[in-house]
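**Student:** structure of the sequence below:
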Amino acid sequence: MKVLHTSDWHIGKRLLGRERIGEQREVLREIAALCERERVELVLVAGDVFDTYLPSSEAEDLFYTSVRELAGKDRAVVIISGNHDDHIRLAAATSLSEEFGIYIYGNVSHVPALSAVRKTHPVRAGAHFMEMENEAGERVFLNLLPYPTEARLKEDKNPDESFCDKMRRWIEAGEAENTEKLPSVFVSHLFVAGGKVSEGEREIDLGGARAVPLELLPASDYVALGHLHRKQHLGGRNVFYSGSILQYAFDEANVDRKVMLFDLGKEGVYNLKEVKLTSGKTLVRLAANSVGEAEELLKRYENCFIELTLFLKEPLIPSQIKELKEANEGLISIIPEIKADCALGEFASRKNLSASELFTEYYKSMYSDEPPKDLLELFMEISEARDET
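**Tutor:** The predicted structure is shown next:
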């Protein structure tokens, strides 16, 4: 069975106020065209379809239009919810979407309807798994774990059970359903310890409390992950983050956007390849020692979004800011660093620190010591709870 793995669409996400829904439309069309060209039979979307719990009507319209195009005439699309998604709202249209081969898992005990109308279809399904069959009668098993928290999975917190113990239990419950030992894919939205995080993502490991060890992942033929915006391969087996469909933060400026494509059969994964996405604007980080130098530099980067750091001896004046923006309309962030006798890269800044790093710095400034681990974890849990309200 030919499979495509994508994630982290973040439909509706803006960049410092700049609308990007047009770019998202283009790149989703690019993925749909790739599916047609490569004769993909099954698309896996590993979470963070939207950027907020309450997406705009335009964002929702783009989602429904794009996912219908992805499904095509006979393709199946399986979607799980991520931490940015309202898992209940995302799955609300399942009774309609399943008629078009679109199956959405959002941490609720919905069992998809079985139908053989389309060439790729489910032949067996439960609250967190599916067995898919294509026209040739080939079957694959999907263990599906949307962004896992006790609240989303309707469980009370048990102080005697660590998060890793919970993850092991949740993963094993899905694996136990693969009674025929079919070729399998584990699909989830989580943070694997050692993964590279970008600025555009919320603090996701709760100070390490929700970092999942690589060895905890099941021995599936392929592990399709979402959550991290950089495409990355973990360990010596087929464990992949496909990465986001656009560059969503300036530290992703040099990161290519990709989807994963592979065949899955009785012999396991073969014809595995990553396909680069070309739609959407490139993000660029620039630095200069003067306004004049910056203007010349800006003219070299057309059709990009630009973050410019200026190392100056005196503050910018409004007329200089206007000149810089006229030099390139893609300039959306100017970071002035003011200091006498400056040189590029000389300044320390807190702008790139994560929430946990900022909390740690504050605690050390107050108490001259590292914050206790349980206090840091409590701070991050409160931060996450705030983001989900």
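**Student:** when you work out contacts or count neighbours from here on, use the C-alpha atoms and nothing else.
**Tutor:** Will do.
**Student:** helices of this structure, residue ranges please.
**Tutor:** Along the chain, the stretches classed as helices by DSSP state H are 21-38, 57-71, 87-90, 94-97, 163-175, 291-298, 318-327, 355-367, 373-387.
**Student:** show me what the fifth one is in contact with.
**Tutor:** Pointing back at helix 163-175 there. 128-129, 143-145, 148, 209-210, 212-213, 216-218 (CA atoms under 8 Å, 6 or more residues apart in numbering).
**Student:** re the thing from before, would you turn the helices of the chain into a markdown table with distance to residue 226 and mean neighbour count?
**Tutor:** Formatted as a markdown table, those follow (distance: least, CA to CA, whole Å; neighbours: other CA atoms under 10 Å):
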| stretch | distance to residue 226 | mean neighbour count |
| --- | --- | --- |
| helix 21-38 | 16 | 17 |
| helix 57-71 | 17 | 18 |
| helix 87-90 | 15 | 18 |
| helix 94-97 | 21 | 15 |
| helix 163-175 | 16 | 17 |
| helix 291-298 | 34 | 16 |
| helix 318-327 | 35 | 13 |
| helix 355-367 | 21 | 14 |
| helix 373-387 | 17 | 15 |
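**Student:** would you do the same for the sequence below? I want to compare the two.
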Amino acid sequence: MKFLHTSDWHIGKILKGRNRLDEQAAALSEMTQIALGNEVDAVLIAGDIYEHSAPSADAQKLVVRTLMQLARRNIEVVVIAGNHDHGATFEAYKPLMGVAGIHVYGQARPADKGGVLTFRAKSTNEPVNVAVLPFLSRRYAVRAAEIIANTPSQNVGAYDQLVRDVLGGLTAAFTPDAVNIVMAHLTCTGGAFGGGERAAQSIMEYHVPAAIFPVEAHYVALGHLHRRQRIPAACPVHYSGSPYPVDFGEQDNSHVVCLVEAAPGTPAQVMDVPVTAGRRLRTVEGTVAGLIADRAAYGEDYLRLVVTQPAYAGLRDDLTEALPNALEIRIHPEHASSGAKAGMAVDRPAMTPAQLFTDYCHSVGVSDARIVDLFNELHDDLTRSTAHP
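**Tutor:** Here you go, the predicted structure:
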């Protein structure tokens, strides 16, 4: 059987004030044509369908229209919630989407209560089992382990062990005569970041070793990290990456969907199919005069400009007037000593909220790991979008 693996659409993402819904629509249209042209049996979308937990009506229309177009062609469409999505809303629409032939999962559940989707591939009539694991916040991972694996939370502290227990309960339903697939939204230890992820829900306790995935899995379809990559493991573990550059940190990534062929007892074969829709993101350096002189070379690319001269009043206006696709303007650190003016950003390494809070604690003479843990838990509650039952 054949299926398409994709993730991290982030529909509704606005980049530096620029609405990109038309680009996102073009990318989804291209992916749909790839699925139809290759006559796939299923499309697996491994989380972060939307950029926001409360997406706009236009963003929802685009996603629903795309999913319906696939389902009408007798393709099994499987969608799980990522950390940007609102899991409870996914669950609310699950019965209605199910009528349309679209399988939506907002929360983890036991295998015998829908945590493993079983169907027969239309092209080969082979049985297929898909173990689905939407994004788990640290707190909900405890509850999920109790529900699915009957693991007492007081005996299990590590996030990776909780996820291991949940997956163990789900993959116990795998059968030797079927194509067995794991689908999850999480961070694998050693995975490379793509550049546009939400760091607070990707680092610290939020990572698991690839060894948690069972050798019986023909394929593990992951979402969350935006860089296309395979993680070394006993079974094929793949991130499809984002299908278009979500932010400037992804400007050099390869944007693809994964076309996978698998059969019972046969290792999965994976082919990357490029997705070309959407504007390129580009970072360019130079003086104001040099940047403006090269404008013909930029085409329709969205630009992040790094200015290699001291700032002056009116610098931003000069650049944006000549380069209307310049979405971000920075002063190179070597030229920032005179002060960044006119709203210019000084190019310096980004710090996570946890790092900033830790630095603050040190500055006021506080050294207590419990306070940092409480901050991390509070930040998780405020930024995660997967609701707890």
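**Student:** now, the contacts of helix 163-175 of structure 1 that are in strands?
**Tutor:** Under the assignment DSSP state E, these contribute 129, 143, 144, 145 to strands.
**Student:** how close does the third one sit to residue 44 of structure 1?
**Tutor:** For residue 144 of structure 1, the distance to residue 44 of structure 1 (CA to CA, to the nearest Å) stands at 10 Å.
**Student:** quick one, which of the two is more surrounded?
**Tutor:** residue 144 (28 against 22; other CA atoms under 10 Å).
**Student:** what's that one aligned with over in structure 2?
**Tutor:** In structure 2, residue 144 of structure 1 lines up with residue 132, judged by TM-score structural alignment.
**Student:** check residue 89 of structure 1 too.
**Tutor:** For residue 89 of structure 1, the residue aligned by TM-score structural alignment is residue 89.
**Student:** figure out how far stretch 309-316 of structure 2 is from the centre of its chain.
**Tutor:** 36 Å (CA atoms, centre = their mean, to the nearest Å).
**Student:** equivalent analysis for stretch 283-296 of structure 1, please.
**Tutor:** Using CA atoms, centre = their mean, the offset of stretch 283-296 of structure 1 from its chain centre is 30 Å.
**Student:** next, the distance between the ends of it.
**Tutor:** End-to-end distance (CA to CA), stretch 283-296 of structure 1: 18 Å.
**Student:** if we can go back for a sec, which of the helices of structure 1 sits closest to residue 247 of structure 1?
**Tutor:** Nearest to residue 247 of structure 1 among those is helix 21-38 (10.6 Å), distances taken as CA to CA.
**Student:** check contacts around the equivalent of residue 8 of structure 1 over in structure 2.
**Tutor:** Aligning on TM-score structural alignment places residue 8 of structure 1 opposite residue 8 in structure 2. With contact set as CA under 8 Å, 6+ apart, residue 8 of structure 2 has these partners: 46, 47, 48, 49, 50, 223, 224, 226, 241, 242, 243.
**Student:** what lines up with the last one in structure 1?
**Tutor:** Translated: residue 243 of structure 2. Per TM-score structural alignment, residue 243 of structure 2 is aligned with residue 245.
**Student:** contact partners for its match?
**Tutor:** 6, 7, 8, 9, 24, 27, 257, 258, 277.
**Student:** residue 168 of structure 1 versus residue 103 of structure 1, what's the distance?
**Tutor:** The spacing between residue 103 of structure 1 and residue 168 of structure 1, counted by CA to CA, is 25 Å.
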